[in-house]
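K.L.:
Sequence isn't available, so here's the structure alone:
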């Protein structure tokens, strides 16, 4: 069962800590969704339904967070088939949605109630927009999302449900993607937010050696930072030794002088006594 209390939530399919693949669900007026079924189409004709199972739940990412469209292949247009009625029935219309394009929904299926999206849950992602220029409130869909045969389960901002959408686009159309790094992942272009997840760039052996050498030099420089120059330490020690020697000599001379003075006084006294005895 899905029950969001009219809040946008991410349902993470395998991770228990709100990471990895997820279903972004913004609810419509129909809640809760009892026994939600994920819908896939084989060759856009054979329906495969599976019970939705998830491991953790978290709040939706911001609209322009690249994780919303992670894995999306933009090099080829996505084919969307809209049906005027639920359960993929009634009049239908096909739309090809290329990248950086806002497609208005044909009047023949205005108020459509079910949808088929080409591709799979990893490389395909579309947005339904409440405005005909693809601005304003939106909801996101991928193949394998639950209840694609009845879009009244999906909300669209202040609209009652996703059936009132006026236009469609690939995910992230109105976001400033030029500020998001493009990273080649397994030969496929992928969008990532630089602040959300670190990017690991493999280094060659030469680059690694240079990095280690530079790191060693920096460490040596850092270890020397705050030290006195070696020559200054030597001068201080040398001056200290000279002062110690001079102090020792002066002290010895002073003690010798005092000793001589005491010795002379005693000698004079002895001579006087001797003189008195002789007398």
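P.N.:
On my side now, so go ahead. Keep in mind that what you see is a predicted model, and the values were worked out from it rather than measured.
K.L.:
can we go C-alpha only for contacts and neighbour counts from here?
P.N.:
OK.
K.L.:
Not counting its neighbours along the chain, what's nearest residue 49?
P.N.:
Counting by Cα to Cα, 6 or more residues apart in numbering, the nearest residue to residue 49 once its immediate chain neighbours are dropped is residue 39, at 4.7 Å.
K.L.:
residues in contact with stretch 126-138?
P.N.:
Residues outside stretch 126-138 that contact it (Cα atoms under 8 Å, 6 or more residues apart in numbering) are 102, 104, 139-142, 156-159, 162, 164-171, 174.
K.L.:
let's bring in a second model and compare:
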């Protein structure tokens, strides 16, 4: 009954999330002050009764990923800023324009009313634009009109300017002219066609950082533009006036604190009468995925219940997981440690067969050193030749490579200790008739991870437009024997050590294994914990901030790594703490018993069993709670910083 109730609650939460997400899709929030609560408005028409503070200013407008027109006059009339946001959250405050080749980025945008965007081919978007007067501008590869190459363009009529593909991103743009007579449209397509485009005028906010603008699809930032034209170039032939007078040719500005903040959140782009994102809305994709997963789940439950008596359930213990992974690695290349398939005892691989292993190890070290030098060069020279997503991928690659190199060094220098430890652990597991446990399921689940993640990582440079495959080599081969090193039988600590009270020899064997285990994990465990925190943070940032602009394989890798890291932490911390608690319980139990002097000496030779994190500290009962508290504090700080 409890299980059914939990399943019902889970389904209720999922449907509520889908319903709330759909209902909030066409709404925006307005906050008067930083400490005040946001007021929700439906973006179905003009919002003219904006709340005002005592100073008459608005602090924050949450656009909720809707395309909005920010009017500079009351009742949604006159000149406006057509804002089309980028996928990650951002802040918009200042206007950008050029006067006499001087950049003016310190004028605050004024807001009097807000309305939904017109359709992209609506002539009101480019009212006043002069098609007979050439529009001039410059695209810069770097932000703030500074570093990197630049390209000048001049447009008139139906002309389409295409840029060379050797420069992947354009991060800032300078547009000459006035906001009343000049309007340019930036396209994702190199032919100025298709629906993925956005429109800019002089005086629009943040022309010095196109990362804060997005295409109409809502899933890619504007830095990946391929061509530029005058506004309305891709629309059907319309009767357009070449000169139209508007009452205000300059956006009103203030010298005070007109704090206008637009926070981008997660939804579709407009209402049915106005422009909307291409493709299916987000809630449709979510509902489709949920229905497919639900169907597969029901089918799996029905199949298992119907045929479970006829199926021979395979064992998913720790030893079976180690054996299956060993078969996979030995099939690909000879690892540094091989196993006797009859007795399942580890041994050092003959040096003659280690050619592929050494080649992959040396390649890993060289590529890691190369990318580390690239990152240091970017920092020391203060140059920005790679995008922010490339920086995140570089951090992930360096972290995983550091863990791999640590495992290589440990495997070379501690090979005898590793063989001794794995052989004795296998004997203990076999003697204790180990059954399927959580750690065994994790190890069996991770067997196909090297091949799956390697294939998905290889597709990321192809799917990302701003990454050169020759500069984003992922670590797809040098897995070595690091997983075997980490599949140490900590599950033996689930045994109640008090069962060994009649045999001190068993406890002494465990004590020897504990010493060898700490020696083997002396470098691996500290590096693994730091790498886990770093990779978890980077992947979490990718999923939250760049969920719509990263390829699906990268999102799958991020979810898988975060899930495996969370489950592994949840399982391994209790295993390590139970080791210490069980040993202390064993020692305290026998200290209270009456025994001979000889047994007292044996008891004094026994020490408490602990898993040490290198030379730093031992894993204790409070370690997992302390780690979760640190993660929660960091998350709270990030949320306060964002909002």
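P.N.:
Yep, it's here. Note that this is a predicted model, so its numbers are computed, not measured.
K.L.:
Got a TM-score for the two of them?
P.N.:
After superposition, the two chains reach a TM-score (TM-score structural alignment, normalised by the length of structure 1) of 0.61; 183 aligned residues with a Cα RMSD of 1.9 Å.
K.L.:
Which residue of structure 2 sits opposite the residue nearest to residue 49 of structure 1 in the alignment?
P.N.:
Aligned by TM-score structural alignment, residue 39 of structure 1 pairs with residue 96 of structure 2.
K.L.:
What are the neighbouring residues in contact with its match?
P.N.:
Applying Cα under 8 Å, 6+ apart, the residues near residue 96 of structure 2 are 103-107, 202-208.
K.L.:
so of these, which ones are in strands?
P.N.:
Of those, the ones assigned to strands by DSSP state E are 103-107.
K.L.:
So which of the residues you listed is surrounded by the most neighbours?
P.N.:
residue 107 (20 neighbours; other Cα atoms under 10 Å).
K.L.:
And that one, what's its match in structure 1?
P.N.:
Checking TM-score structural alignment: residue 107 of structure 2 goes with residue 50.
K.L.:
Does that match touch residue 37 like I think?
P.N.:
Yes. Residue 50 of structure 1 lies in contact with residue 37 (Cα atoms under 8 Å); the separation is 5.3 Å.
K.L.:
circling back to that earlier point, surely the residue nearest to residue 49 of structure 1 is within a helix?
P.N.:
No. Counting by DSSP: H, G, I helix; E, B strand; the rest coil, residue 39 of structure 1 falls outside a helix, being strand.
K.L.:
At which residues are the strands of the stretch 1-150 of structure 2 located?
P.N.:
Here the stretch 1-150 of structure 2 has its strands, by DSSP state E, counting those that start in this stretch, at 27-31, 39-42, 60-62, 68-71, 80-83, 94-99, 102-109, 113-116, 135-140, 150-155.
K.L.:
For the stretch 101-250 of structure 1, which segments count as strands?
P.N.:
103-104, 114-117, 126-129, 138-141, 167-170, 181-185, 188-192.
K.L.:
can you list those in TSV and add mean neighbour count and distance to residue 233 of structure 1?
P.N.:
What follows is the strands of the stretch 101-250 of structure 1, written out as TSV (neighbours: other Cα atoms under 10 Å; distance: least, Cα to Cα, whole Å):
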stretch	mean neighbour count	distance to residue 233 of structure 1
strand 103-104	19	78
strand 114-117	24	77
strand 126-129	24	71
strand 138-141	24	70
strand 167-170	24	70
strand 181-185	12	52
strand 188-192	19	54
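K.L.:
Nearest to residue 9 of structure 1, out of those strands?
P.N.:
strand 138-141 (11.6 Å; Cα to Cα).
K.L.:
So which bit of structure 2 is that closest one matched to?
P.N.:
Counting by TM-score structural alignment, strand 138-141 of structure 1 corresponds to 197-200 in structure 2.
K.L.:
Check the mean deviation of that stretch from structure 1.
P.N.:
Mean deviation of stretch 197-200 of structure 2 relative to structure 1 after superposition (mean Cα distance after the TM-score superposition for structure 1): 0.5 Å.
K.L.:
coming back round to it: contacts only, for the match of residue 107 of structure 2.
P.N.:
37-39 are the contacts of residue 50 of structure 1 under Cα under 8 Å, 6+ apart.
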